[in-house]
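>>> Provided below are the primary sequence and the corresponding predicted coordinates.
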Amino acid sequence: MKLVRYGEHGTEKPGLIDSAGELRDLSSIVADIDPYTLSRESLQRLAAVDPSTLPKVSGTPRFGAPVAPVGKMICVGMNYAKHAAETGAPVPDQPVLFMKATSAIMGPNDDVVIPRGSTRTDWEVELGVVIGETARDVPLEKALSHVAGYVVVNDLSEREFQFEHGGQWVKGKSCDTFGPIGPWLVTADEVPDPQSLRLWLEVNGHRYQDSNTSDMVFGVAKLVSYISRYMTLLPGDVISTGTPAGVGLGLKPPTYLRPGDVIELGIDGLGRQRQQVHAHPADQGNAR
């Protein structure tokens, strides 16, 4: 299934995308695409519903993040060897973890706002993993059974904040609008191998990132198992699994987002995002 949340910010409704690509309303079945909806039993009940019996949604409504609320968003750094190389970092021998504030999360096509005073806002296409069953110190062989589904994530980053404002990556990752998720959550049964997904990102039509999740240093199962040793993963939590090479930081010379830019990104089978980049209100009118 492809599960969505559609409508204006703060009043999104649950829906699904049927086999013909039509948006269907799920409000009569579930209250929201929330942690309760992501349980194995709940997803099985939804899968048994005939989509043709659900109301079609007309027009082209806004999509919000496809799960809410997200309890925590855990991100993985340097999880593609070529990305580590382009940033001058060694390939880690254990997953590098950091958090992104959930206040950064937004819909897949909402506007990105460059933070006040920023000159180094960067892009990062990533595979997101949505937890459906509580995971607490789970063994590797059982890790994927705790996954409800997968999403596209743009892990936007401000590199000065990340590396030069006291050494805390979370500062460069958590600005408002820095967490587009969606357009939909594809349930795990439709993604038999999360390590064989092509992912890509373009800015103004130029393709900067083009890779495959097979190139991850640590795969999804390893990440779920590893992270669950250090913290309990709860339904609705999101793991953003790292970005491949091609970020602005690694280009020569480095290239960063500017007002007016258009970011497009996607993962095969999981949909695509499109964001327009805007200046922070305090910086509007300033030359950049």
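Nice, thanks for sending it over.
>>> okay, CA-based contacts and neighbour counts for the rest of this
Noted.
>>> state the number of residues packed around the closest residue to Leu201 other than its chain neighbours.
Residue nearest to Leu201 in three dimensions, not counting chain neighbours: Leu265, with 4.1 Å by CA to CA, 6 or more residues apart in numbering. Neighbour count for Leu265, taken as other CA atoms under 10 Å: 26.
>>> thought Leu265 was touching Val125?
Yes: the pair Leu265 and Val125 qualifies as a contact (CA atoms under 8 Å) at a distance of 6.6 Å.
>>> can you list residues touching both of those two?
Overlap between the neighbourhoods of Leu265 and Val125 consists of Asn154, Leu199, Trp200, Leu201, taking contacts as CA atoms under 8 Å, 6 or more residues apart in numbering.
>>> distance check, the closest residue to the third one other than its chain neighbours against Val238.
If I follow you right, that is Trp200. Once its chain neighbours are removed from consideration, Trp200 has its nearest residue in Asp210; the separation is 4.3 Å (CA to CA, 6+ apart). As judged by CA to CA, to the nearest Å, Asp210 and Val238 stand 23 Å apart.
>>> another one to put next to it:
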Amino acid sequence: MINLSYLISTKNRLPYLKITLAHLIQNCLPDEEIVVVDAHSSDGTGEYLKALLKEGKIHQLLIEADKNQAHGWNKAMMMAKGILLKKIIDDDVFCFEAIRKCKNQLLAHPEIDFCISNALSVNLSNPELIEPSSRFEQFSAWKNGSTKSFSFSDVYLMIRKSALAYTGLYNTQFVMLDWEFALRISYLNCNIAYYTGYMAMGVGTPSNITSLTSKDTLKNEGKIGAFLYQYEGDSNDISLWSKTKIFAGKLLKKESKNAWLKDQTADLDLQALYNNFYQVINQKEITTDATFY
């Protein structure tokens, strides 16, 4: 039986993907699987993934074009054999100790549909500045009935696959797909648990989907979310998390034209940075007196 499926949907992000998969493969347990969807990358990703599949290091692989980001992730969720699903974004960082705790909590409590946690965040333009973030205040307000819905990133979300029959998959009409999904599942009063440890670190990188989102798209999707899910917002029409990620991505995209990200030695620098990020989040998890709510 597969208890947990790790899901990756990727396109042309091979330097990040290699780092992320190396850590994931090392930490994947016998009751877990790795499912990868590649949207016909042109940077050698397909060949790299086929080799991993042949070696048995990943368990399912689909290489075909998709319509958009949500479409790719939905394919991965439908392919998954696990009771639980954990989305692994190719350029973010994950604490597998915290993921394991959330997995065990959900397996022990089948009434829980979803689990979210605290997170860390960092931008490659300033990799020394690693900051904690929390949605516990928003979660608590929703839990006590003060708000109808609240937003969060799916970088630190764990999903019970059977719950998707009620909530549906990602909305393919949204660029900010995790934002809309968070509002939807909270508005539907799904059973969401909160872990005060750290499942993930969001990393601001150039040319990711978030960084390419326009202000008009952000504003329009915010209005739709407010209408559909009675979302009051953190400050305006969309979450502070989303605003921060978009700003960071655009800044990095601009800087990367002449920065080390364009240099041939970028892989070596990237590896060193990410090694530090993994050390930081693992240490943060170890030193945090975390619990479930």
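That came through, no problem. Everything numeric here is computed off the predicted structure, so don't read it as measured data.
>>> could you get me the TM-score between them?
For these two chains in superposition, a TM-score of 0.26 is obtained (TM-score structural alignment, normalised by the length of the first structure); 134 aligned residues with a CA RMSD of 6.7 Å.
>>> what about Asp210 and Val238 of the first structure, which has more around it?
Summary of the neighbour comparison: Asp210 of the first structure and Val238, criterion other CA under 10 Å, with Val238 having more neighbours (27 against 17).
>>> hang on, the more buried one packs against Ile74?
Yes: counting by CA under 8 Å, a contact exists between Val238 of the first structure and Ile74, whose distance comes to 6.3 Å.
>>> ranges for the strands of the stretch 101-250 of the second structure?
Taking DSSP state E, counting those that start in this stretch as the test, the strands found in the stretch 101-250 of the second structure are 114-123, 126-133, 157-160, 192-204.
>>> among those, which comes closest to Leu240 of the second structure?
strand 126-133 (10.5 Å; CA to CA).
>>> hang on, Ala84 of the first structure in a helix?
Yes: according to DSSP: H, G, I helix; E, B strand; the rest coil, the state of Ala84 of the first structure is that of a helix.
>>> how close does it get to Phe161 of the first structure?
To Phe161 of the first structure, Ala84 of the first structure is 19 Å away according to CA to CA.
>>> just Cys75 of the first structure next, same as before
Distance check for Cys75 of the first structure against Phe161 of the first structure: by CA to CA, it reads 16 Å.
>>> could you do Ile239 of the first structure as well?
22 Å.
>>> those two: who's more crowded?
Ile239 (28 against 22).
>>> ok, the more buried one touching Ile74?
Yes: with contact defined as CA under 8 Å, Ile239 of the first structure counts as touching Ile74 (4.8 Å).
>>> pull up the overlap in contacts between those two.
With CA under 8 Å, 6+ apart as the test, Ile239 of the first structure and Ile74 reach no residue in common.
>>> helices along the stretch 51-200 of the second structure, start to end?
Read by DSSP state H, counting those that start in this stretch, the stretch 51-200 of the second structure holds these helices, from start to end of the chain: 69-79, 96-108, 136-143, 164-167, 177-187.
>>> ok, and for the shortest one, which residues are buried?
Translated: helix 164-167 of the second structure. Buried residues in helix 164-167 of the second structure, counting neighbours by 16 or more other CA atoms under 10 Å, are found at Thr167.
>>> and for the second one?
Applying a neighbour-count criterion of 16+ other CA under 10 Å, the buried positions in helix 96-108 of the second structure are Phe96, Glu97, Ala98, Ile99, Lys101, Cys102, Lys103, Gln105, Leu106, Leu107.
>>> okay, and which of the shared contacts of Leu265 and Val125 of the first structure map to strands?
For those, membership in strands holds for Asn154, Leu199, Trp200, Leu201, with DSSP state E as the criterion.
>>> and Ser225 of the first structure, what element?
According to DSSP states H and E, Ser225 of the first structure maps onto helix 220-230.
>>> oh, I was asking about Arg272 of the first structure
The secondary structure element spanning Arg272 of the first structure is strand 271-278 (assigned by DSSP H and E).
>>> packing partners of that strand?
Using 3 or more CA pairs under 8 Å, 6 or more residues apart in numbering; DSSP states H and E as the contact criterion, the elements in contact with strand 271-278 of the first structure are strand 112-113, strand 147-154, strand 262-267.
>>> ok, which of those strands comes nearest Ile227 of the first structure?
Proximity to Ile227 of the first structure, assessed across these by CA to CA, is greatest for strand 147-154 (13.1 Å).
>>> counting contacts, what elements does the closest one pack onto?
On a contact count with 3+ CA pairs under 8 Å, 6+ apart, strand 147-154 of the first structure meets strand 125-131, strand 179-180, strand 185-187, strand 262-267, strand 271-278.
>>> tell me what angle it forms with strand 271-278.
In this structure, strand 147-154 of the first structure runs at an angle of 40 degrees to strand 271-278, with axes from the mean of the first three to the mean of the last three CA atoms, to 10 degrees as the basis.
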